[in-house]
Each structure stands twice: as structure tokens, then as C-alpha cells.
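Asks: need a structure here:
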Amino acid sequence: MKKKDRPILQTTIDDNNTSLLQWTLLIAVVFFIFIFQFRVALFNAFTVGNGDAFGFEAPLLEAMIYTFALLLIAGIRLIRTWKINDFRAILSMAVLFLPVMYLMSYIGAVTVHNAKLMMLTQFMVVAFFILGLYIAENKLHRTILAKAIQLSGYGVVIYGLMNLFGQAYFPNALWKADESFRLTSIFQYSNSYAGFLTALFLGGLFLVIHCKQWYWRSLHAFMLVPIWISMMLTYSRAALLFVPLLVLIILPFLRIGKQFTYLIYMFLAIVSSFAILSNITIAADKIATALNFESEAGNTFSIWNKQPMIGWGLLIGAALVVAAIITIFHSRLLNWIDSKTEKFTANKWSFVAVPLIFVIIGSLAATLLLASSGVRSLLPASIADRIANINFEQHSVLERGTFYKDALKLSGDYPLIGAGGGAWTVLYEEYQNNPYTSRQAHSYFFQTLIEIGWIGLILLIAFLVLVYTLFIRAYIRNPELRGSQLFFFILSISILAHSAIDFDMSYSYLAIIVFLSLGAMLAPFHQKLVLPSMESIKDRKWRIAYPISLSLIALILFTWVYREYSGNLAYRHAMDLAVVQQKSLDELLPSIDDAINISPSHPDYTLRKINWMKQAFQQTGDVKFRQEIKKLIDQLKPFEPYNRYLLLEEYQFYKDEGQQDRVLQVLNDGIKKFQWDINFYEAAIMEYYLAGEKDKQNNPELTDTKWKQSLELYQEVLNRIELLKTLPETQLQGREFNVTFLMRQAIGIIHYNHKDYEAAKALLVQDIAENLQDNVYARTTVRYYLASLEATGQNDENLYNKLIEADENERASLEELYKNN
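Replies: Presented below is the predicted three-dimensional model:
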């Protein structure tokens, strides 16, 4: 069959379709793009019950309410246009596997609230894929969508620079890093911001060479320098490494002339940025120091202040130069290159020639930059040092390698459908190799593996491969349809590539941009990507089953999320009553109870009420508050079996109740789940020692059993300390993990009771304090140390006198110990 006769060229829908509903959906999506990015890019922080992540939830729920309303409209729209013989129909059904997998893993999730939130988030994300498939089917809508994404990105860049130069304040828009500040803008995390900037920069270059109107070309060219400056000030080494790799992926899709102009403009923007980077860094550091950004005081500078004027002047000046050069010479440059490469273009392998040249020149440039101190001296010292340290032995690379190994260990226990959304947040400490702290797995694909298992990950990868394969095939076969869809390809591949080594996709806004772009890049080929085998049934009445089902799903999700949002509002009202208005407990309880009734799995709600019940009991002594605490603990535990804060509340409750066996049970559970938390080891060693001390008179066998547990736990701590010494020299250990004062005291006393006086002395002598007056624990250590000395025929008169001066009762306690030696 000849290529022109292939069924793939069949038509399914009119490209000029511009119905009112279509316009409504497009405008609503554009509005979403401009508004919700400034809500910390809709970051899903995963709550653990300490309240730190709670502030991220409301924007996420608001975005879901908005999205599911859009999805309902889209479902109604698709009743008329959805055809089963259209590849979009197959993809719009296939993409639902992602939230369905999250729904399946939600049923047995290890953290029910986070799994629920992640499942709803995935429905929101795939809704934008479906929207992208159907709202970007004509050229005008694609153009509007592309400009909306890019312009909204420019807004983020400008706002980030306003924070850098002191005209705006956004919490954590700058991070202190050594002597400089890392730019994070609205993301509050520099690496994910760098991933976003990479997509903006490469997408902006594409728009520069494809815009028809000179003023749009000027705008996109003008923003290249601010974007690159911003990316350099994120200090993200990974982003710099990804740029040339992504350029290699993009170039083959362009004709030879545009390949050259793409690289020339990129080179021009980068060189211009480097020319002013040192002075901008100096100005920005002075501003950050003067405004004391670390204090989060929210101070700002006038733009007319000297340092901001220097920064903005350099930046705008360089950007104007680049924009002017590109705007003036673009047509002539492109025509000249086209004329010089006309004959060469006829070669079928010509499209890979420029990428090969780029690889050679890029490799030489990278070698020169890394090897030459003279070249690096042109850059700010902080940036030059980070570039010079790019290697596979740097701590960030080694730490990510550890994350991924631990993720594989974790997935081994939840292989098929995973442990549910947010599982890494509560499970990683049970599997971690060393005591690092990371609430994110730092990889979209490894996090997906943990949350929805190997089945979910394989389906996700298969879906992405299918989408990109369809796009590449359609792009090659239909040159007459080429245009802005490549922009969406650039955005999606750039963010996805960077998300392989960081948690960019935990920013729901970025995930939405990716899936919206995946849909939009296929939408132009809707007339070509059809299924001839389905032609005979495309108009059957039952075809409306999917659009109606989609509408019903949207309605259910809208209702579900709205209810969750009402719980969020109730909790915020309770906190306002408590913190701002300082109302009585009776006035707080109705709101907090409403929140818990709406979302009983939410750890923040229940743990907050437990805290209030504890305070009420301490103030009144009324046992009904303690009973309520037990009830709340039992209610939350099935939803949050791995929650550290709930475990600590349970431990404290049983300790206050004097239920020693339950205390030990909770601590053992804590050590199993948090194997690098030294506080659990310390508490367990002390509790086993105290339990043994209590049984010493009546049941010495139990004493030996419990003290043996203390000794074994202590040895486990020592073994883990030795294990940490095997970490590569450049890999950071993470949290502190060392033997504590109370551990040494408990184990020292146990050694003393076992008449191993040398071992007792060796431990206790490490904690002899200068001040014994107001420190009963320090006096206990000294008492047993002196007793150990006496048992081995030694003494320390000065220390003995110091102890007696601190507390005369210690004389009798010491005499009692001496008798038993």
C-alpha cells in the first residue's frame, strides 16, 4: 500500500472546531495555568502529623475542585465529539490506569490520608491530559495554550528575580548555600525550579525561531537571559548536565537551518548571561545579606536602591542586547543558513549532522570549563566551585543512589500494586541505609514504583512510550502539520527527564504541565491518528458510555474533594480560634471534631486534638481527657500505623498510665520502623533498664532478660555506628546517630550490677559533669562511677566531695552501693 493511501490519513474531526464549550475549557485552562502556579506550584508535601505540610493542602484541594468542574464540562463536551476510532479515545481511556492504580493501592495503603490525596491528585493530573488532547486540536487554541504556559513561566522567572533583587518577598524563595543564596522562586526548592527553567529556556528558544510576529520573537528572545541567569543561580548541577542532552533530543526534529539558529541563539544567550553573572551574583548577595533573608522577616528594597538598580540594569541591558540582535538578524541569518545548507539538506542523514557537531563542540567546551581554572575564574566563585565538583562521587549523586537502592528494598515488600500514595514519606526510615532525612524519593519513577508497584510503573512507562512513539511517528509522516506541538514535546520531555532524578512531579503544577503537554502535542494529529478497524462502530450509541462515565467520575470526585476541603476549613477555623482568638477548649472542640469526622484518617486533625486533650488533662486532672486521648489514638492508628508522631503519643500515654509492657511494645515497634532514630534506641534502653531494676528484688530472672535487651540494643547502636564509617567519604551521613548520655548511663549501671566494673567505669567516666547541683542524672552517673572505682580499689576524693556538696543524700546512696560491691 502506498504511504498516501494508508488508513492513518483518515479524518476524524474538523480542525476548525471552535465551539463555545471548547473556548470555555481553553480559557479555564489558561486561567488555571496563570493562577495556581503561585500556590507553591501545588506542591504535595505529604503530611506526617506535625503540621509542617498542612499549608500545602488547601491550594491542592482548591485546584482539584476547579479541575473536576472542568472535567465535568469536558465530559459533556465529549458526548458529541468522542469517537472510538480516534487514537485520542484510546489514550483518554488508557491514561485513567494511573489514578485507578492509585485507587487500588489506596485500599491497603500504609498512610491512608496521603494515599487518598495522591489518588485525587492523579485524577487531577490525567484530567489535564484529556483536556490537552481535545482543546488543542486546532492551531489557534494550541497557540494560545503554548503562549499561556510560556508567559506564565516568565511571570515565575520575573517574580523570582524580584525576590533576588529585593522587590518582593516569598518565603524560602532564596536558600542559604555556603556564602551565597540559591534561587528557588515560588517552588521553594532550587532543583525543581531549575528543572522548570530548563523547560522554559529550551521551549523559549523554540518559540524564538518559530514565531511569525517580530514582537513575540523579541519577547521570547528578551527572556532567554533572565531564564539562564535564574537557572545558574539555582546552583543546580543536574540541570546544567541535562541541557545538552535535551538539546540533542530536540535538534533532530528541526530542519538544518533552524538547528543552527537554535544553537546560535542558545550560545548568544548563555555567553551574554555569563558576561554579567558575576556582577549580578555580587549584587544579589549584598541584597540578601542586607535584607537578612534567612530571618524570613519579609523585608524588601525599593527598585531605585543602588544594588537592585545595578542588578536590574545589567540584566535588562543584556536581555535587550540579545533580543535586539535576534530580532534584527533572524530572517537574514536563517535565510543565509538555509541557502548555505540547501544541498546538504538533501542527504537523508543531514538532520543528525548538527547534533554531532554540537556533541563535539559541547564536549570540548565542557572539558575546557572543567579543566581550566582560567575559564572558571570568569564565573562567580560559588558557581565555579559547583561546576568544578561535577562528578559521580559528589554527595548529591551518592545520596540519590542510596535513595534508589532503598526504594528498591522497600518495593520488594510491596511489589505488585505498591504501598499507596505518600508511602515513601512514612516507610523510608525502615529501609534506609543511613540516617538521611528525605520526605521525597527524589525520582518520579522510583516514587511511582513505591506507590503503585511494578504493575503501575510498567504501565506508566508503557503509556509514555506509546504517547511519544505516536507523536514521533505522526511528526515524521505529516510535515505539513508540524508547528507548535513540538513546543509541548520540549516542555514534557524536559520536565520528565529532570524528574527522573528529583521530585519535580511532586509539584502538581509541573505534573499538570507535563500531562497537558503530552495531550496537546498529539492533538494536532487527531485527523491522522485513527483506527480503521473501529470505523464501523464509531457512531454507535454506546460510544457515549465513556463521556458519561467521565462526567460521573468528575462529579463524584468534585463532591469528594469539596468534602475534604470543608474538613480543611473546619480545622483552620479551629486553629484560628485557638491561636489567634485564644478561645476556650469547649469553643474549639466543635470545629476540630467536624474536621476529624469529615476526614478521620488525617493525622494533623487527630494529633492536634490529642495535644489539646493532654493540655486539658494536665490543667484539670480530669480522666475523661485521658480516655479521649486513648480513643483518638486507637481511631487513628489503623490509618497511620507508621506515623512517628502517633507512635510517640502512644508511648507517652502508656508511660503515663504505668503500663510498662505496652511501653516496651511501642518502643520495639518504633525501633523496627525507625531504625536510625537514636531517640527510640535511647528510650528503649532506658525503659528496659528501669523495668529490670523494678523486677530486681522479686524476679531477678526477668531483670536479666530485660537488661539483656538493653545490652543488645546498645550493641545494635554500636554496630550501626560502625556501619556509618563505611559510607563513601563524600557522602553525608544525615542525622546524628551516636551513643547518648542516657544510654551510657543505663548500660554503665547494668555493667556495674553485673560486676563488670571496668566496663562500667569506661562508659560512665565519659559523662562526668562539672555542675552537679541541679542535675539528678549527672549525679546518678557520678554515684555509679565512684562505686565502680571503689569496687576496683580506687577512689576520687575530689569528685566524691563534689557529689556530696551537690546533694547530701548521695552519701547514703553511695554507702549502700559500696556495701553491695
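Asks: alpha carbons only for contacts and neighbour counts from here, please
Replies: Will do.
Asks: Remind me what the host helix or strand of Tyr102 packs against, helices and strands.
Replies: If you go by DSSP states H and E, Tyr102 is part of helix 97-107. If you count contacts as 3 or more Cα pairs under 8 Å, 6 or more residues apart in numbering; DSSP states H and E, helix 97-107 packs onto helix 112-135, helix 444-477.
Asks: by how many degrees do the last one and helix 112-135 diverge?
Replies: Following axes from the mean of the first three to the mean of the last three Cα atoms, to 10 degrees, one obtains 10 degrees for the angle between helix 444-477 and helix 112-135.
Asks: Give me the residue at the spatial middle of this structure.
Replies: The chain has Phe503 as the residue nearest its centroid, 4.1 Å off, counting by Cα atoms, centre = their mean.
Asks: circling back to that earlier point, got the angle between the helix holding Tyr102 and helix 112-135?
Replies: 170 degrees.
Asks: Would you indicate which residues of helix 97-107 are buried?
Replies: 97-106 (16 or more other Cα atoms under 10 Å).
Asks: Over to stretch 798-815?
Replies: Neighbour-count burial for stretch 798-815 flags 799-800, 802-804, 806, 810, 814 (criterion: 16+ other Cα under 10 Å).
Asks: Sequence B follows; please return its structure for comparison with A:
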Amino acid sequence: LECFFVFFVQFDLKNLTFVRGFGEKGRDISFETKNVVYRFTFYHDAIKMIQKKPFLGWGGGGWAARYFSFQSHTYYTKFPHSFFLNTLIETGIIGLAFLLLFLFYSLRIYIIHSYQDQSLSITHFLGVGVFFIFLHSSIDLNFAMGAYQIFAWTLLALLLSSISLQKIKLSIPLIIPLLFSLLFFVVSIFWGNAEYYYQLGNEYRANNDLVHSAQAWETAIRLNPWHDGALYQMSNLSSDIYLQTKKDEFLQLAMEKNQKALAIEPFNYEYLRQKADLFLLKGELNEAWNNYRFSMELAPMVLGNYEKILFAFLNFINSQNKTMDPSTINQIKVYTEAVYHLYFENQSKSTQPNPPSEALNFLKRDIDKLIGGGNAVNSMTEN
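Replies: From the prediction side, this is the model:
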């Protein structure tokens, strides 16, 4: 335990990260700073999520998957800046109760030990350090970093292991933790390599190297079959190839990859918008609209989502304009009007409303020029 503590202190003093971090935050303490205001927004939206599923929560990664649906205004963050709120979101009241019970029990053991051992030892300093780490995690995203979280729990485990627990007798064969460690090591190798190939595929795609990007993403999927990002990118790539070749097998492949990505992340608004894009390519307007509408419901404050939906309709019009019948034109009028008005409607609920972007206005204007606008029957949006 002492060696672990000395290593941390030497490492930190060398880099001054711990001391410098506290100094910077100390100068920035105010309820009016941007960071604090945003935190209150995150907490407010987190509470709205918790109210929907208070007992069992939303599951692992619940905040990142669903926070767009509960936003008070547009922002992007994969963690609500509170370890305890995040635990409450993911596991509900039951999960948080178990966590707090464990932490309270650990604190109780430490306090009893401190009263019994009045000597000044490293254990006391570590106890205070662990306490402040978990306290600080209640208002920050430090536990979102895997290495930091491993460090915190390891520190707590070392602290408890240094305290004699005579009343607790646990007999766990050494082979069990060794097997778990080995399993974790093997899985981390596969998943780590999968992420490497995923990023490699993104680089190839940025350079318009379709063959190597497809190979890299397929490798990522083989290493981690639940890599929804790689599946999503493969679907995008397949649809792009379909647009170039007009071969139906690529459109079918795009649908299959998209379905697999949605099976892993069913509430991802981008995956749903992609699904709608694919239905639009197939000419199935009603199915496309149902998925577009669901996508907008999942991310009501994300301006880019509305822009991309209108852009997809504009591309569809340009590709079908000479062959569209009046009923199809009327449908598109209804849907594009609905997209535009939904943006205003959702922004009216925002605590920081934003006007439509120039891109959104231009897209709507171009669509109206091609097919006319404003005369559609709005009741169709309820279908």
C-alpha cells in the first residue's frame, strides 16, 4: 500500500496534474461560470431521465444513449458530470442504494479503524484521499475516464485490505479472481484492436479509400460483433456504393448493417435517420417518415438532424422529380413542412432557443422551389 501511494505521489508531483487541477478549479469557483451553468443543466435533464425510469434505470450507457431526448437545449456530452447521478440513471434507485451502502460501509470501517489506530500513517491520508475522490466525482466527470475509475476503486480496495477485518471471513479461491482477470485481459485485447481498426477505417474513408475502409470496419466487427459504430459506417458505405452503382445488393447490405447497429443501439437518432434514408432510397415514403419522426423525437434539439433530413428529401426529389405522381409530391410537401415546423416547435421548449440555420432555410426554400410548398394537408403528419 505504501509503495502504491509513493508511486502516485511521485508521478503526480512530476506532472503537477493533481495540484494544478485544484488550483485552476479554485480560481473558477462561481455559480455564474459557464461550467457550473452547464452542470446544472445536465443535472436537471438527468433528473428528468430518472423520473421516467426511477427503479431499474436505463441500463449501462443510458445517459449517452438517451440524453438527447431530455435536453433542455442543445449540448453534447457523454456523461452527466456526476458519478452518482449517472449510476442512478443506469441502475435506478436499487443500484444507487447498493453503491451507497457499500461506500457507507467502507467509510464506517475506515472511521472505526482510525479511532482504534491513533498513529499517523499513510492509511489515514489514503482514506481522506479516497473520500474526496468519490466526493468530487459527484460533481465532475472524472469517473467517465476508465483509468481514473480503476485507480479510485483500486485505491479503495488497497485501503480496505490494509485494515484488519476480523468479523468478515471470505474464502475465495485464488483461481477465481485470476480467471476473471485473464478474461478481462483477453476481452480488452479484442475490443481494443476492434477500436483501432474502426478508427483506421474512418481514416481510410476520409481519404476516399473505400476498399481498405470496408476491410478495416469488417475486421472491427469480427473482433467485436457489438461494435455498432463499425456497423453504422459499413451501412453508410454500402448505401454510398449503391448510389454509385444502383445495384440492389448494396442497398440490401446497407439495410442489414443498419438493422444490426440498431439492434445494439435502438435509440440512436443517427442510426434511425440512416434507416429512414435507406427507406427513402427504396421509395417507401411512409416508412422513411416514421423513422425520421422517431429520430427527431429522440434528438429534438439537434439542428443538424433536421438539416440532414431535409437534405435527404431534397436529394430524393432531384432523383425522382420527373416520375413523381401528385400524391407523392403532396406527401413530401407535408413531411418537409413538418420537419421545418417541428424544429421551431422544439426550439420553443428550449431554455436557449436558436433560430433556424441558413442551411435549414436554404434547404426548405430549394424544396419549395422544386415542388411548391405550404398547400399540403397537415393531418398526414399524424400517420
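Asks: care to give me the TM-score?
Replies: TM-score of the superposed chains, computed with TM-score structural alignment, normalised by the length of the second structure, equals 0.80; 367 aligned residues with a Cα RMSD of 3.7 Å.
Asks: Tell me which of the helices and strands packed on helix 97-107 of the first structure is the most buried.
Replies: Of all those, helix 112-135 carries the top mean neighbour count, a mean of 25, counting by mean count of other Cα atoms under 10 Å.
Asks: Return the distance of whichever helix or strand comes after that helix from the chain's centre.
Replies: Counting by DSSP H and E, the next helix or strand C-terminal to helix 112-135 of the first structure is helix 139-165. With Cα atoms, centre = their mean, to the nearest Å as the basis, helix 139-165 of the first structure stands 22 Å off its chain's centre.
Asks: between helix 139-165 of the first structure and helix 112-135, how many degrees?
Replies: Relative orientation of helix 139-165 of the first structure and helix 112-135, computed by the same axes, to 10 degrees: 130 degrees.
Asks: Compare the helices and strands packed on helix 97-107 of the first structure and report which one is nearest to Asn191 of the first structure.
Replies: helix 444-477 (13.7 Å; Cα to Cα).
Asks: so that closest one corresponds to what in the second structure?
Replies: With TM-score structural alignment applied, helix 444-477 of the first structure matches the range 83-116 in the second structure.
Asks: what does stretch 492-510 of the first structure give?
Replies: Going by TM-score structural alignment, stretch 492-510 of the first structure sits over residues 130-148 in the second structure.
Asks: Outside of the matching stretch itself, list whatever touches it.
Replies: Under the criterion Cα atoms under 8 Å, 6 or more residues apart in numbering, residues 39, 79-85, 149, 152, 155-156 lie in contact with stretch 130-148 of the second structure.
Asks: among the buried residues of stretch 798-815 of the first structure, which are in helices?
Replies: Under the assignment DSSP state H, these contribute 799-800, 802-804, 806, 810, 814 to helices.
Asks: coming back round to it: please convert the contacts of stretch 130-148 of the second structure to JSON lines, extending it with distance to Gly23 of the second structure.
Replies: Listed next are these as JSON lines, based on distance: Cα to Cα, whole Å:
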{"residue": "Arg39", "distance to Gly23 of the second structure": "20"}
{"residue": "Phe79", "distance to Gly23 of the second structure": "24"}
{"residue": "Pro80", "distance to Gly23 of the second structure": "23"}
{"residue": "His81", "distance to Gly23 of the second structure": "19"}
{"residue": "Ser82", "distance to Gly23 of the second structure": "21"}
{"residue": "Phe83", "distance to Gly23 of the second structure": "22"}
{"residue": "Phe84", "distance to Gly23 of the second structure": "24"}
{"residue": "Leu85", "distance to Gly23 of the second structure": "26"}
{"residue": "Gln149", "distance to Gly23 of the second structure": "22"}
{"residue": "Ala152", "distance to Gly23 of the second structure": "21"}
{"residue": "Leu155", "distance to Gly23 of the second structure": "23"}
{"residue": "Leu156", "distance to Gly23 of the second structure": "25"}
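Asks: wait, which of those residues is closest to Gly95 of the second structure?
Replies: Phe84 (10.1 Å).
Asks: That closest one contacts Gly95, doesn't it?
Replies: No: between Phe84 of the second structure and Gly95 there is no contact, the gap being 10.1 Å when judged by Cα atoms under 8 Å.
Asks: any idea how far stretch 415-426 of the first structure is from the chain center?
Replies: Centre-to-centre, stretch 415-426 of the first structure and its host chain are 15 Å apart (Cα atoms, centre = their mean).
Asks: can you check stretch 282-290 of the first structure too?
Replies: Put simply, stretch 282-290 of the first structure sits 28 Å off its chain's centre (Cα atoms, centre = their mean).
Asks: what's the answer for stretch 280-290 of the second structure, then?
Replies: On the basis of Cα atoms, centre = their mean, stretch 280-290 of the second structure sits 27 Å off its chain's mean C-alpha point.
Asks: residues making contact with that stretch?
Replies: Where contact means Cα under 8 Å, 6+ apart, the residues beyond stretch 280-290 of the second structure that reach it are 275-279, 316, 331, 335.
Asks: Same question for stretch 44-54 of the second structure.
Replies: Here stretch 44-54 of the second structure makes contact (Cα under 8 Å, 6+ apart) with 57, 63, 67, 70-72, 80, 85-86, 88-89, 92-93.
Asks: export those residues to CSV and tack on distance to Ile367 of the second structure?
Replies: What follows is those, written out as CSV (distance: Cα to Cα, whole Å):
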residue, distance to Ile367 of the second structure
Gly57, 42
Trp63, 36
Tyr67, 31
Phe70, 30
Gln71, 29
Ser72, 30
Pro80, 38
Leu85, 44
Asn86, 42
Leu88, 45
Ile89, 41
Gly92, 45
Ile93, 49
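Asks: Can you say which two of those are spatially most distant?
Replies: Ser72 and Ile93 (23.3 Å).
Asks: Now for Glu564 of the first structure, how many residues are close by?
Replies: Here the number of neighbours of Glu564 of the first structure (other Cα atoms under 10 Å) works out to 20.
Asks: same question, Lys819 of the first structure
Replies: Neighbours of Lys819 of the first structure using other Cα under 10 Å come to 9.
Asks: quick one: it and Ile130 of the first structure, what's the gap?
Replies: 82 Å (Cα to Cα, to the nearest Å).
Asks: Could you check which helix or strand contains Trp707 of the first structure?
Replies: If you go by DSSP H and E, Trp707 of the first structure is part of helix 700-724.
Asks: out of the buried residues of helix 97-107 of the first structure, who's nearest Ile328 of the first structure?
Replies: Of all the buried residues of helix 97-107 of the first structure, Leu98 has the smallest distance to Ile328 of the first structure: 47.4 Å, by Cα to Cα.
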